[in-house]
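Trainee: one predicted model, sequence on top.
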Amino acid sequence: MGNPKAFLTIPRKEAGYRPVNDRIKDYGEVEQTLNPEDRRLQASRCMECGVPFCHWSCPLGNKQPEWQDRLYKNDIRGAYRLLTATDDFPEFTGRVCPALCEKGCVLNKEHEPVTIRENEAAIVERAFLEGVVEPRIPSTRTGKRVAVIGSGPAGLTCANRLNQHGHIVTVFEKNEATGGLLRFGIPDFKLNKSVIDRRVDILKQEGIEFRTGVEVGTDIPLSQITEEYDAVCIAIGAEVPRDLQVEGRGLHGVHFALELLQQQNRVNAGLEFPADIRISAKDKNVLVIGGGDTGSDCVGTANRQGARSVTQIEIMPMPPEGENPDTPWPYWPVVLKTSSSHLEGCTRRWLLDTRRFIGDSDGRVSEVEVEEIEWVNDAATGRKTIKRSGKTEKIKTELVLLALGFTNPRAEGLLEQAGVEIDARGNVKVNADMSTSVSGIFAAGDASTGASLVVRCIASGRQAAEGIHHYLSSK
């Protein structure tokens, strides 16, 4: 620890966001950066605690105190080496991770945690800028071939680790480009897609083959893949959106959140859509149903498209602000989260249940009827249940976006062909080494856990890679 008193003398300083009136006019990343000297000072605030709860909180087990020290001492090469020892893609997590590590930081007891996520992003960006990041081509090859199905964070991580073990890896991606939800789900204003391209280019130079526009199970039967490859990793994500089956669901103007987000990301990439299928919030009153991160992404996208107004509703109660005694440090705090998108303009409401969609004479949604509810304890089960108030109102809207989360993998044909066991939640059932019930077939990421965080998908991809490597080594 270069400066043992820094946490006492240097306050937390965030880079902040670009001005609202500036950023809502484009899809550039909203976060700004600190200059290198300020960033070093922020890194110096790390106390190198005897028990590093940041490390404990991180699904990847990142060694935050070690690389914070390297950053403070301006050793970018050393910092990057330590960072990538546990995190394959810090340029992704440094942008979109909710920073569980910061919530576990001892300084978070005073709401002044080290800016770990921003420091992480700064390290990797300087590493690229200064030529530290170079392709690492394996010196020998084992001759074993592995097929990774899906190129999201879990699939990319699994492919990266297996390639470094010397195996021959091919990644199959059903979409026209790699990245999974990193590319098509997360908006450009949070993760510029050039960041993905930059890393994939390196993976290609290191020997990984990418086959895009190929859906295994449809374009190629899985039996052909299992014949040609020694092992398979299913990393197809959990793309089945949770629906809301109420009256009027079929009206025009009611869409899943991912329909909007995927389409806008493709538009940003240069793809054009006919007017009759283009989803646009321009000059419309937009209603986002669902209060999570995906809903927040819809808010930011709607504002950039020129929405007249944006309202976000949530069936759960409003979380407390600042602190929540039910989730004390060092656990993840269930508190009110206000994103950059919310700051751009959004009315947020809680404890509202959607009852029905109301349409106009053209069959387009014009209003949504909601009912005020409350959550009460069920004496018989001890669980919370909904108590209806009977108080309803109608919210005027011309575009409804359902951001209710995701259920299980969308794999018509693939999982059936694989014959793997499915758990009670509809996900691929895996063992501790991420192997499935079928020898030689493994699963990773959301396909095995349900929808989760990018950082957890990376951790799962690493675990699957080690399981596959052990399997291949023992054959």
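Mentor: Everything's here; your move. Residues are numbered from 1 along each chain as shown.

Trainee: only C-alpha atoms for contact and neighbour calcs from this point on.
Mentor: Fine.

Trainee: buried ones in stretch 314-322?
Mentor: Glu314, Ile315, Met316 (16 or more other C-alpha atoms under 10 Å).

Trainee: repeat for stretch 460-470
Mentor: For stretch 460-470, burial by neighbour count (16+ other C-alpha under 10 Å) applies to Ser460, Gly461, Arg462, Gln463, Ala464, Ala465, Glu466, Gly467, Ile468, His469.

Trainee: for Ala424, grab the count of nearby residues.
Mentor: 8 (other C-alpha atoms under 10 Å).

Trainee: try this one side by side with the last:
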Amino acid sequence: MGKVTGFMEFDRISEQNIPPQERLKNYKEFVLHLSDDEAKKQGARCMDCGIPFCTTGCPINNIIPDWNDLIYNQNWEEAIEVLHSTNNFPEFTGRLCPAPCEAACTLNINDDAVGIKSIEHAIIDKAWENNWVKPLIPTHKTNKKIAIVGSGPAGMAAAQQLARVGHAVTVYEKNDRIGGLLRYGIPDFKMEKTHIDRRMKQMEAEGVVFKVNQNIGENVKPDELTNNYDAVILAGGAEHPRDLPVPGRELNGVMFAMNFLPQQNKVVAGDKLQNQILATDKHVVVIGGGDTGSDCVGTSNRHHATSVTQFELMPQPPVKENKEMVWPNWPLKLRTSSSHEEGCERDWSVTTKSFVGENGNVKEIIAARVEWKDGKITEVPNSEFKMKADLVLLAMGFVSPQQKMLDLFGVDKDQRGNVKATTEGKEAYITSKAKVFAAGDIRRGQSLIVWAIREGRQCARAVDEFLMGTSTLPR
């Protein structure tokens, strides 16, 4: 723990942001990490609460009280060692994780949880600044070869863990750069891609080989991997988006969010794109109230859209949850992202009925109000309304992984179309096909980065045990 009386002496300190009018001018990160003194005070607030619910609230079970205490005592170098013991990529989670650990913090009962995520952010940034993040070169080689399909957080975590115990690991990525949806789904203003690039360099020094433009079923056959490697890990994302089959869906300007967001990432990376989809001078409607929808809002504002509106089918959540009912679990409550603060009209309990076009281009959206009755969504009578819409971005989540690759590997699937594999026992993470494993969203469905890292690490241990009979890797 930190200071015994710290939680009574110090208030929660939030990270500072560059003002919206400034940050909208570019695609750079705008969240400023805590100063050493601010981080010390946040660490001091960690209580001797007996049961660290924060640790169980965190999917990767970060040892949060330990590094809070280390930061209170300004022992930064040991803090990054403790943080790295459970989390391969705290620079990802310290920027992108919604922080279920803070929801579970005992201080959150009073609505002022320890700023765990901000401390994590400060620790990893200081570690990179001081050159404390170094390759961990294996002391021996096992002569075992592993192929990992997908270079998102699950694939990267599995690759790093397996390389560090001496296996020869090759990561296959279908896109032209490594990182999966971290690279081409998360806007740069939330996480600049230099964070992925320097982790790649570390992992390459540890022995990981990265191959891009490797598409299963096109230039890579599943048999090539299963025949040439001792184990294969499927670590792709849940990339099959939920569609909206209403009249007018075929109009130009009605598209999936993931046809919109990656283009801007590529432009920021220096690529020259022809016919980039831009929100400039357009009335933009984002359908879907989650993180992807929020990313569309932030990107559209940086394009200088005329207006940005976000629809959500579900009712507006309460501003404040009932702590006695939900703590220490993740609460349902109204969440306003930094992109919303930059400019956006939000509307709840709205269903989209159709799109209206002109010369093949969307110009208007027809929607209506809905309400819940007897456990079902019903349209409110006489509630239909119209709205200008030159660009409609569908951000309603992802229903499953892309099925083609799973069919090519011939693995069994669950009822949702994910790869069927358990997480427990001797069969952990292994699929119905011999020596083929699965981890991350491809197995569990659309989820958080922290869950992907957890599954990648656990799958790495399962593969190591499968190949060697035993493993020193942590679960």
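Mentor: Sure thing, it's come through. Since the structure is predicted, the reported quantities are computational estimates derived from the model, not experimental observations.

Trainee: in the stretch 301-450 of the second structure, which spans are helices?
Mentor: 323-326, 338-341, 403-409, 441-444, 449-468 (DSSP state H, counting those that start in this stretch).

Trainee: what residues in the first structure pair up with the longest one?
Mentor: Read that as helix 449-468 of the second structure. Mapped onto the first structure using TM-score structural alignment, helix 449-468 of the second structure spans residues 454-473.

Trainee: over to the second one?
Mentor: The aligned range for helix 338-341 of the second structure in the first structure is 340-343, by TM-score structural alignment.

Trainee: from the chain's centroid, how far away is that stretch?
Mentor: When distances are taken as C-alpha atoms, centre = their mean, to the nearest Å, stretch 340-343 of the first structure is centred 17 Å away from the chain's centroid.

Trainee: that one vs the second structure, average distance?
Mentor: Comparison of stretch 340-343 of the first structure with the second structure after fitting gives an average deviation of 0.3 Å (mean C-alpha distance after the TM-score superposition for the first structure).

Trainee: in that stretch, what counts as buried?
Mentor: Buried-residue list, stretch 340-343 of the first structure, by 16+ other C-alpha under 10 Å: Ser340, Ser341, His342.

Trainee: of these, closest to Pro187 of the first structure?
Mentor: Pro187 of the first structure lies nearest to Ser341 out of those, by C-alpha to C-alpha, at 10.9 Å.

Trainee: contacting residues for the closest one?
Mentor: Ser296, Asp297, Val299, Gly300 (C-alpha atoms under 8 Å, 6 or more residues apart in numbering).

Trainee: ok, and these in the second structure?
Mentor: Shared contacts between this structure and the second structure among these (both residues aligned by TM-score structural alignment, their matches' C-alpha atoms under 8 Å) comprise Ser296, Asp297, Val299, Gly300.

Trainee: next up, the contacts around the alignment partner in the second structure of the last one.
Mentor: Across the two structures, Gly300 of the first structure finds its equivalent in Gly298 of the second structure, going by TM-score structural alignment. Shown here is Gly298 of the second structure, whose contacts under the criterion C-alpha under 8 Å, 6+ apart are Ser338, Ser339, His340, Glu342.

Trainee: try it again at 10 Å.
Mentor: With contacts defined as C-alpha atoms under 10 Å, 6 or more residues apart in numbering, the neighbours of Gly298 of the second structure are 24, 27, 187, 189-190, 292, 304, 308, 337-344.

Trainee: same check on Val286 of the first structure?
Mentor: Going by C-alpha under 10 Å, 6+ apart, the list of residues near Val286 of the first structure reads 253, 280, 298-299, 302-303, 307-312, 346, 395-401.

Trainee: out of the residues you listed, which are buried?
Mentor: 253, 280, 298-299, 302-303, 307, 309-312, 346, 395-401.

Trainee: in strands, which of those fall?
Mentor: Ser309, Val310, Thr311, Gln312, Ile395, Lys396, Leu399, Val400, Leu401 (DSSP state E).

Trainee: from Arg346 of the second structure, how far out is the alignment partner in the second structure of the second one?
Mentor: The criterion is TM-score structural alignment: under it, Val310 of the first structure has Val308 as its aligned partner in the second structure. Shown here: Val308 of the second structure relative to Arg346 of the second structure, a distance of 9 Å by C-alpha to C-alpha, to the nearest Å.

Trainee: roughly how far does the residue of the second structure most remote from its centre sit from Ala368 of the second structure?
Mentor: Going by C-alpha atoms, centre = their mean, the residue of the second structure most distant from its centre is Asn382, 39.3 Å out. From Asn382 of the second structure across to Ala368 of the second structure, the span is 8 Å (C-alpha to C-alpha).

Trainee: repeat that for Phe10 of the second structure.
Mentor: Between Phe10 of the second structure and Ala368 of the second structure the distance is 47 Å, computed by C-alpha to C-alpha.

Trainee: neighbour count winner among the two?
Mentor: The neighbour comparison of Phe10 of the second structure against Ala368 (other C-alpha under 10 Å) goes to Ala368, with 17 against 14.

Trainee: tell me who's in contact with the alignment partner in the first structure of the more buried one.
Mentor: Superposed on the first structure with TM-score structural alignment, Ala368 of the second structure falls opposite Glu371. For Glu371 of the first structure, the contacting residues are 315, 351-356, 388-394, by C-alpha under 10 Å, 6+ apart.

Trainee: and what of Leu415 of the first structure?
Mentor: Listed by C-alpha under 10 Å, 6+ apart, the contact partners of Leu415 of the first structure are Gly217, Leu222, Ile234, Pro409, Glu421, Ile422, Asn427, Val428.
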